[in-house]
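Trainee: Requesting a structural model of the entry that follows:
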Amino acid sequence: FTPQQIHICYGKIPTDVIIMWATVAKGPKMSVQYSFNTKINDFNIVVADQEELKINNEKGVKFLYRAYLKGLKPATVYYYKIISKQNGVSSDLLQFNVPSTGFDHFQSYMVLADMGPYTHNLQNIVHEAKNNEYTSVFHIGDIAYDLHTGKGSTGDKFLNNIQLMTAKLPYLVSPGDHEAKYDFTHYRYRFSMPTLSWPMKTEELYYSFDIGPTHFISLNTEMLFHVFKKDDQLAWLEKDLIAVNKRSKRPWIIVMGHRALYSSCDNRKDCLLETPIIKTSLEELFFKYGVDIYFGGHYHNYERSWPVYKDKVVAQHYKNPKAPVYITIGTLGQEYLPEPIRRPGGQWSAKTENKECFGVLEIFNSTHLHWKVLAAANNAKIDQIWVIQT
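Mentor: Below you'll find the predicted structure:
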């Protein structure tokens, strides 16, 4: 009954927090006990929902739990334990931060993709996240290589390996091609993302939420290859972008999706056949509604574009850009498939890198955004830009 694979995420709004975990055996009801001081008391208890993950999970931990904490105070540290009073089970005392909702409060986000239990520098990344004041972590698809591999045991191993990070920081995921098998079942059951029901529905694996001046959108780019399934997501995306009303509500619009729109990768069919489908589906909407940055993975390299629209460079700077910036941050997948960039794919390509790395998105206020890329081995700075809106 001991809780494992603990990870947290935002609920419908960032002042709601979802806590998830798994147990080997099915037992009596389990709960989360929480407080904003270290003296956990019985007045703050949420009973968890429970589901059983059966499909291709013969060797995996089957019993999954989800507790939804509502109405938390912004900019506050909370302490929590996962407990079962009936059998005396209790996790260690853990903690998380509820983000500030203010527009001028600094926020910092770790951004990565294509990461699994055999990523070379996995524990360096986990400890970097745990020991620093990140607001949350975005993992943009290809999670664990794969959640269902080894009949579920690989997903268990990975989620336990990153628990030091994910029990403290909201872990926001987007589905990639490696999550699609078995109708996304392991992804839909193992995670619960903002605004979505749980287990998540196959046809609704996309979501958005706001923190301070930033509107975040996560897409299921795998659905864009299905003619009869992509229309609902694209209609939702346009409606969501219209509702942002960028100038008066959210100055920054950040979109995440596993598949890249721009890539200099040239050594597999994805580059020639699949990337154009993603670009045709999304680029016009991003340009029309003022998306600032699109983050993707899939290709196991790093690449940053200039502001670009339909392969034409709009500017070779990032002050008041008139088109989106496209960033691929998939280098952590090199252990599984090396994909070095041999040459830039066009004038739109501003920076490439083949070392394992992760990104840090820093929102300073409504006018200044900083992006930096750090080597996974030693945190050495590889790339950085300022995006400025005046």
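
Trainee: only C-alpha atoms for contact and neighbour calcs from this point on.
Mentor: Will do.

Trainee: Show me the residue sitting in the middle of this protein in space.
Mentor: Nearest to the geometric centre of the chain sits residue 138, at 2.7 Å (Cα atoms, centre = their mean).

Trainee: Contact partners for that one?
Mentor: By Cα atoms under 8 Å, 6 or more residues apart in numbering, residue 138 lies in contact with 109, 110, 111, 112, 113, 171, 172, 173.

Trainee: between the residues you listed, which has the most around it?
Mentor: Of all those, the highest neighbour tally under other Cα atoms under 10 Å goes to residue 113, namely 31 neighbours.

Trainee: Pretty sure residue 60 sits against residue 158.
Mentor: No. Counting by Cα atoms under 8 Å, residue 60 sits too far from residue 158 to count as a contact (11.7 Å).

Trainee: Now do residue 301 against residue 146, distance only.
Mentor: To residue 146, residue 301 is 19 Å away according to Cα to Cα, to the nearest Å.

Trainee: where do the helices sit along this protein?
Mentor: Using DSSP state H, the helices of the chain run over 122-131, 153-161, 163-166, 185-190, 230-244, 269, 275-288.

Trainee: Could you also give me the structure for this second sequence? I'd like to compare it with the first:
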Amino acid sequence: MFYFSILCLLLGASSRQTHTQFFMSDTEESQNKTKLFTLTDSKGNTHSAYIEDLNKTPQKCIFYSLNNSEMSWTNTIPTTQEKAYSFHIKNPNLGPTKEFYSKSFFKELFPNFSDNQPPINNYFTQNYDKVSPIISVLATNSSLLSSSFNMPLREDQPGYYIWWLYPQQIKLAWTENSNEVRISWVTYVNFKPKFAYKQLFCDELTGFNDWQFPDVNTQDFDEGNINQRYQTVHTVHIKKLKEKCIYEYVVGSSCFWSEVYSFNGRTPFYNKSTTELEGNPADLIIIGDWGNGVLGSYTNYLLQNEMQSRHIDGIIHMGDLAYDLPTNDGRVGDDWFNMIQPIAARIPYMCIPGNHEAFNNMSHFTNRLRMPVTPENQGTNLFYSFNLGPAHFTLINTEAYFDESLYPGIETHDNWLIKDLEQANLNREKVPWIFVFNHRALYCSDEKKDCYHLTLIIRDHIEEILNKNSVDIMFQAHVHNYERCTPIYNNTKIVGDYDTFNYYYSPKAPIYVVNGNAGNFQAHNDPFKSNKDDWHMFGSEDYGYGRLKVYNKTHVYYEQFSSEKGTEIDYFWVIKNNS
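Mentor: Reported below is the predicted structural model:
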């Protein structure tokens, strides 16, 4: 473990994206020197890195370069924020002690390295524009670090060499408890996990400003669909969060640390007075059927940009993740989780399963995602609900309707759904809006069986439940397009006297929205049928996602974005009188 820590120190100082060729060598020990790895430059010359005097503090690191000239440095890491990336290098070829920070480490040492050379193994590092004080704290807190330097290293590209050493697939999610979030990440070497967080700033003067180090739970999961391939999943809970505070955190192991992420302390509530809700809207991204590759990158790009310009409380993903999580022994899922990490590590990412998660009784969903766990969902996290702002959000899972072997079964799910919506409907005075999210569609307009007899199966199970409890909007995915409908009951449009194309006034039945086209390898495979039902209002085959904003007790706004065009393509208001 210590050897990899030194490797972190050697590689973690690079400041601009650089690539070099290197490979791990077999560990060799000779005359108190331990060989770490060997670098090969563009001319084929090899340079070996060693550590000397393992029991000495600070340890001495040595490069044997051309003509056996020695370059060495010690692990002197500055404690000030401004020089958090600095360390000292003693190199007889470069003259006196030279200090490096915000420079390319390898380029300084090996000018002959070529950026244009196609390396056998690529290695990327990237600097951060803002350096958090956490970096210097972690670098100097020996009680936390357990004999390692923990220089932060950011490796953005999945699938590259030593990526398996680095904490990856970082995800933030709300839990079954108020004022709590659950953060999970993955490693492929079971080093002792590390986690640190603190309150960054708050509109209250009270609270902690020191770094906190909660315990981390760890479990192994075999993600292989053909061969055994284990990942180690680490999970931590942050409790007693304050709604108007911003927190920052970092995850890692004894060797590698992630970059520092921040998040808002707002969480769902399960028991809150009406006065606390006033003036407190809910703002969420709604997305479905999102995979890797070029087609998924449209949405990834637009959503990351939106994060920078708008406040987002959370994201709801209505199933079909990665296409598919277990494919290629889990590597497709790995790449997808790493793609969304800049988003999911900062904004609570809430999911329900789709048909593409059915493999092995949805084991990839239940083990690789950490959704709310309740007695009602029997610890499976496959369906759940929460309140946020003036709205109740119910996330269901209807896959058992099509595969009765899936656990928990239909009866368990439907009994929970009836009870959940009945209680939400009785709580309208405090939480006036009810939204339901499901992967499969009850109403849609393409030519495939998904919009014909398969929709009838779901309607037969839950449409009466939705209508009886006055659900406001039913969000659906699965069909790879965007479609907005009128309020519908029993395949009949229920139009209000004052409704217009973009405004619904006190609707008498659920409004149905299909949002299943975030982008995946199946592409635009669901064109609309030519003879649409009269409840169809608007449709688009553009890749994209939606944004739901619950302003208050009477006004809800929804807009749909085209990821390809980078523009809004549809919107609607729901306005109702709660007097």
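
Trainee: before we move on, the earlier item: could you dump the helices of structure 1 to TSV with mean neighbour count and distance to residue 65 of structure 1?
Mentor: Shown next, in TSV, are these (neighbours: other Cα atoms under 10 Å; distance: least, Cα to Cα, whole Å):
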stretch	mean neighbour count	distance to residue 65 of structure 1
helix 122-131	17	23
helix 153-161	21	14
helix 163-166	22	15
helix 185-190	23	9
helix 230-244	15	28
helix 269	10	39
helix 275-288	16	34
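
Trainee: Between the ones you listed, which one is closest to residue 44 of structure 1.
Mentor: helix 163-166 (21.6 Å; Cα to Cα).

Trainee: Relative to structure 2, what is the average displacement of that closest one?
Mentor: Superposing on structure 2 and averaging over aligned pairs (mean Cα distance after the TM-score superposition for structure 1), helix 163-166 of structure 1 comes out at 0.5 Å.

Trainee: ok, residues contacting that helix?
Mentor: 5, 6, 7, 8, 126, 127, 129, 130.

Trainee: out of these, who's nearest residue 306 of structure 1?
Mentor: Ranked by distance to residue 306 of structure 1 (Cα to Cα), the contacts of helix 163-166 of structure 1 are led by residue 129 at 28.1 Å.

Trainee: Tell me how far the closest residue to the closest one other than its chain neighbours lies from residue 201 of structure 1.
Mentor: Leaving aside its sequence neighbours, residue 129 of structure 1 sits nearest to residue 165 (Cα to Cα, 6 or more residues apart in numbering; 5.9 Å). Distance from residue 165 of structure 1 to residue 201 of structure 1, counting by Cα to Cα: 26 Å.

Trainee: residues in contact with the equivalent of residue 347 of structure 2 over in structure 1?
Mentor: Taking TM-score structural alignment for the superposition, residue 347 of structure 2 sits opposite residue 169 in structure 1. Residues near residue 169 of structure 1 by Cα under 8 Å, 6+ apart: 7, 8, 9, 96, 97, 129, 130, 134, 135, 136, 137.

Trainee: how about a cut-off of 6 Å?
Mentor: residue 136 (Cα atoms under 6 Å, 6 or more residues apart in numbering).

Trainee: measure it to residue 385 of structure 1 for me?
Mentor: Taking Cα to Cα, one finds residue 169 of structure 1 at 25 Å from residue 385 of structure 1.

Trainee: swap in residue 184 of structure 1?
Mentor: 35 Å.

Trainee: Equivalent analysis for residue 220 of structure 1, please.
Mentor: Noted for residue 220 of structure 1: a distance of 27 Å to residue 385 of structure 1, by Cα to Cα.

Trainee: quick one, which of those two is more surrounded?
Mentor: residue 220 (25 against 13).

Trainee: The more buried one matches what in structure 2?
Mentor: Residue 220 of structure 1 maps onto residue 397 in structure 2, by TM-score structural alignment.

Trainee: can you check residue 388 of structure 1 too?
Mentor: Aligned partner of residue 388 of structure 1 by TM-score structural alignment: residue 575.

Trainee: Same check on residue 261 of structure 1?
Mentor: Match for residue 261 of structure 1 (TM-score structural alignment): residue 442.

Trainee: now do residue 369 of structure 1
Mentor: Checking TM-score structural alignment: residue 369 of structure 1 goes with residue 556.

Trainee: was I right about that match contacting residue 550?
Mentor: Yes. Residue 556 of structure 2 lies in contact with residue 550 (Cα atoms under 6 Å); the separation is 4.5 Å.

Trainee: Tell me, how many residues neighbour the residue nearest to residue 458 of structure 2 when sequence neighbours are not counted?
Mentor: Nearest non-adjacent residue to residue 458 of structure 2, counting by Cα to Cα, 6+ apart: residue 442, 6.1 Å away. Applying other Cα under 10 Å, we find 26 residues neighbouring residue 442 of structure 2.

Trainee: What of residue 88 of structure 1?
Mentor: Residue 88 of structure 1 is flanked by 9 other residues according to other Cα under 10 Å.

Trainee: can you tell me which residues contact it?
Mentor: So residue 88 of structure 1 contacts nothing (Cα under 6 Å, 6+ apart).

Trainee: Give the equivalent position in structure 2 for residue 292 of structure 1.
Mentor: When structure 2 is aligned by TM-score structural alignment, residue 292 of structure 1 is paired with residue 472.

Trainee: Please name the nearest non-neighbouring residue to its match.
Mentor: residue 510 (4.9 Å).

Trainee: Tell me how far the one you found lies from residue 410 of structure 2.
Mentor: To residue 410 of structure 2, residue 510 of structure 2 is 22 Å away according to Cα to Cα.

Trainee: swap in residue 145 of structure 2?
Mentor: 48 Å.

Trainee: tell me which of the contacts of residue 138 of structure 1 is nearest to residue 37 of structure 1?
Mentor: residue 171 (23.0 Å).

Trainee: Let me know whether the match of residue 261 of structure 1 touches residue 456 as I believe.
Mentor: No. In this structure, residue 442 of structure 2 is not within contact of residue 456 by Cα under 6 Å, at 7.1 Å.

Trainee: Now tabulate the contacts of helix 163-166 of structure 1 in JSON lines and tack on distance to residue 356 of structure 1.
Mentor: Shown next, in JSON lines, are the contacts of helix 163-166 of structure 1 (distance: Cα to Cα, whole Å):
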{"residue": "5", "distance to residue 356 of structure 1": "25"}
{"residue": "6", "distance to residue 356 of structure 1": "26"}
{"residue": "7", "distance to residue 356 of structure 1": "24"}
{"residue": "8", "distance to residue 356 of structure 1": "26"}
{"residue": "126", "distance to residue 356 of structure 1": "14"}
{"residue": "127", "distance to residue 356 of structure 1": "16"}
{"residue": "129", "distance to residue 356 of structure 1": "16"}
{"residue": "130", "distance to residue 356 of structure 1": "19"}
